[in-house]
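Participant: pasted the sequence and its predicted model underneath.
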Amino acid sequence: MNVDFEKKPFSDKNADLKVYFADTEQDWSRQFEQLEAKFEFQNENMKAEINRLRMAEVENKNIRVKHEGEINQLKTAVQQISNEIARLNVRALHRRVMLDKIRDKLVDKGVIPDDFKPTQNSNTLNRIVPLVIQGLNRNTHGLEMLSPPAIRAIFDTNLNTLRNDGNDVAHNASEKDIAEAVLDSRLTETDRENAKELFMWLNDGRKPTLQRNA
């Protein structure tokens, strides 16, 4: 509002000043209200952003905790699988040790010559089986007879056989270790029966049994 105070009487000037100050006060009041509204809006936005960041932080923390739990569970599962694989490998090795001991016993008792070696050749296996039966029939050491499938299992190195399962590595095994390997529920019924028969033959008729730890 533009007012020319010099050209008006004092009373008029006074009235104009009142109007001027009133208008100015209203302008300032509007500006303050606008600033206040602007700051309040910005403040609400800042509060909302702070809350969003806090929620994001909590969510990230929850995700991190969840993933840590999943990672720990995965580590535990991997360790359990590793232990199970090691246990199964050991049992396969123990069965292999039993077969080696049986072959050595057949040689020591004169049932077969030392050149009867494990083989994959079907024709050779077919020749070995009846020769072992003949040797057991004529032996003078009181050895029990073995069935043809069990005899074949002693020498057969083909895939999915008792000998092949532990063919990569061999080591000493106690009778208890071998018994657990022989009674392994993961063996096929045929392999388990052959293994049990061979175990009893090796150990003078003793049946394989599972011994509980004290």
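Facilitator: Nice, I can see it.
Participant: every contact and neighbour count from this point should use C-alpha atoms.
Facilitator: OK.
Participant: helices or strands up against the host helix or strand of residue 21?
Facilitator: Using DSSP states H and E, residue 21 sits in helix 10-108. For helix 10-108, the packing partners by 3 or more C-alpha pairs under 8 Å, 6 or more residues apart in numbering; DSSP states H and E come out as helix 148-155, helix 162-165, helix 175-182, helix 189-202.
Participant: repeat that for 10 Å
Facilitator: helix 122-138, helix 148-155, helix 162-165, helix 175-182, helix 189-202 (3 or more C-alpha pairs under 10 Å, 6 or more residues apart in numbering; DSSP states H and E).
Participant: give me the residue at the spatial middle of this structure.
Facilitator: By C-alpha atoms, centre = their mean, the mean C-alpha position of the chain lies nearest to residue 78, the distance being 2.5 Å.
Participant: and for residue 19, the neighbour number?
Facilitator: Using other C-alpha atoms under 10 Å, residue 19 has 14 other residues around it.
Participant: I'd like the distance between it and residue 29.
Facilitator: 15 Å (C-alpha to C-alpha, to the nearest Å).
Participant: with residue 135 instead?
Facilitator: 121 Å.
Participant: take the one below as the second:
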Amino acid sequence: MTQAPAIQADAYFFDIDGTLLVTRDLVQWNALHQAMLEVFGVDTTIEGLPYHGKTDVAILRAAVARCGVTPSIFDAGIEQTLAVVRREVRANAEAIVPEVCPAIPELLSQVSLRNKLLGVASGNLEAVGWSKLTSAGLRKFFAMGSFGDACELRTAIFDNAVAMARKLIGSGCTVCFIGDTPDDILAARYVNAKVVAVSTGTFEVSELSRLNPDACCRSCADLLGRLQ
């Protein structure tokens, strides 16, 4: 059996939901609901929206738009909305129940020992993302994160992650993103970075492979020993 090829990079940025972990609780769901109700007066949820791979800001915009909230009204209330989401998640952080995806602690330990820069690139708000990782016992592995607080597009989050890596380890550094959605692959290509796709979220290997990532795996267990 031929061994899968190694992947070479100086910095690795992992997506959170569906890549590092899966949450079975309603903490974030309820926080988004409360924010939309409190700021825009709409009693709605994100049910039925294609939210996998999307940023929290984009998800909120789509959810309230279904209730008639115009883009200008949404933009005027976005900072207050995000403040409510952060408040609610922090207040209920003890109720977060993350299920860590296969081999994640082992993989992160391996990469850390190779002195690679480890970060997260997530559409979550920063407070939400770090709360999930803290609950999962994974926060200690990551030196930095690029989140969705000021970025509605995933491409902007990835662009910011690349800039952060270059600032720390040099303009010529190679960056690789690990994610579970087509949006992760497209965003990585947009910023001229490497990308590994894993099917621990809602997308199958066959769907992800069509976009030609540098590698496509069933889970991060397949990456053990390969991130060099």
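Facilitator: Yep, that arrived. Everything numeric here is computed off the predicted structure, so don't read it as measured data.
Participant: tell me how they score on TM after superposing.
Facilitator: Aligned and superposed, the two chains score 0.25 in TM-score terms (TM-score structural alignment, normalised by the length of the first structure); 86 aligned residues with a C-alpha RMSD of 5.6 Å.
Participant: ok, back up a step: quick one: contacts for the residue nearest to the centre of the first structure?
Facilitator: Residues near residue 78 of the first structure by C-alpha atoms under 10 Å, 6 or more residues apart in numbering: 72, 84.
Participant: distance of it relative to residue 40 of the first structure?
Facilitator: Residue 78 of the first structure sits 56 Å away from residue 40 of the first structure, going by C-alpha to C-alpha.
Participant: next one: residue 83 of the first structure
Facilitator: 64 Å.
Participant: same question, residue 25 of the first structure
Facilitator: In terms of C-alpha to C-alpha, residue 25 of the first structure sits 22 Å off from residue 40 of the first structure.
Participant: do the same with residue 76 of the first structure
Facilitator: Taking C-alpha to C-alpha, one finds residue 76 of the first structure at 54 Å from residue 40 of the first structure.
Participant: could I get the full set of helices for the second structure?
Facilitator: 27-40, 56-65, 71-91, 104-113, 126-135, 154-169, 182-190, 205-209 (DSSP state H).
Participant: tell me what angle the third one forms with helix 126-135.
Facilitator: Going back to what we said before, that points to helix 71-91 of the second structure. Relative orientation of helix 71-91 of the second structure versus helix 126-135 (axes from the mean of the first three to the mean of the last three C-alpha atoms, to 10 degrees): 30 degrees.
Participant: buried sites along helix 71-91 of the second structure?
Facilitator: 74, 78, 81-82, 84-90 (16 or more other C-alpha atoms under 10 Å).
Participant: what is the nearest of these to residue 23 of the second structure?
Facilitator: Comparing these against residue 23 of the second structure with C-alpha to C-alpha places residue 89 closest, at 13.1 Å.
Participant: pretty sure that closest one contacts residue 33?
Facilitator: No. Contact between residue 89 of the second structure and residue 33 fails when scored by C-alpha atoms under 10 Å: they sit 11.5 Å apart.
Participant: need the residues touching each of those two.
Facilitator: With C-alpha under 10 Å, 6+ apart, residue 89 of the second structure and residue 33 have common neighbours residue 27.
Participant: hang on, residue 125 of the first structure packs against residue 150?
Facilitator: No. Applying C-alpha under 10 Å as the test, residue 125 of the first structure and residue 150 come out as separate, 11.8 Å apart.
Participant: ignoring the adjacent residues along the chain, who's closest to residue 22 of the second structure?
Facilitator: residue 99 (5.1 Å; C-alpha to C-alpha, 6 or more residues apart in numbering).
Participant: that neighbour: how many residues sit nearby?
Facilitator: If you count neighbours by other C-alpha under 10 Å, residue 99 of the second structure ends up with 15.
Participant: correct me if wrong: it contacts residue 105.
Facilitator: No. Counting by C-alpha under 10 Å, residue 99 of the second structure stays clear of residue 105, with 11.9 Å between them.
Participant: quick check: which of the helices of the second structure is nearest to residue 119 of the second structure?
Facilitator: helix 154-169 (8.1 Å).
Participant: who does the closest one touch, helix- and strand-wise?
Facilitator: strand 11-14, strand 117-121, strand 144-146, strand 175-179, helix 182-190.
Participant: just want the angle from it to strand 175-179.
Facilitator: Using the same axes, to 10 degrees: helix 154-169 of the second structure against strand 175-179 is 140 degrees.
Participant: give me the buried positions along helix 154-169 of the second structure.
Facilitator: Buried residues in helix 154-169 of the second structure (16+ other C-alpha under 10 Å): 154-162, 164-166.
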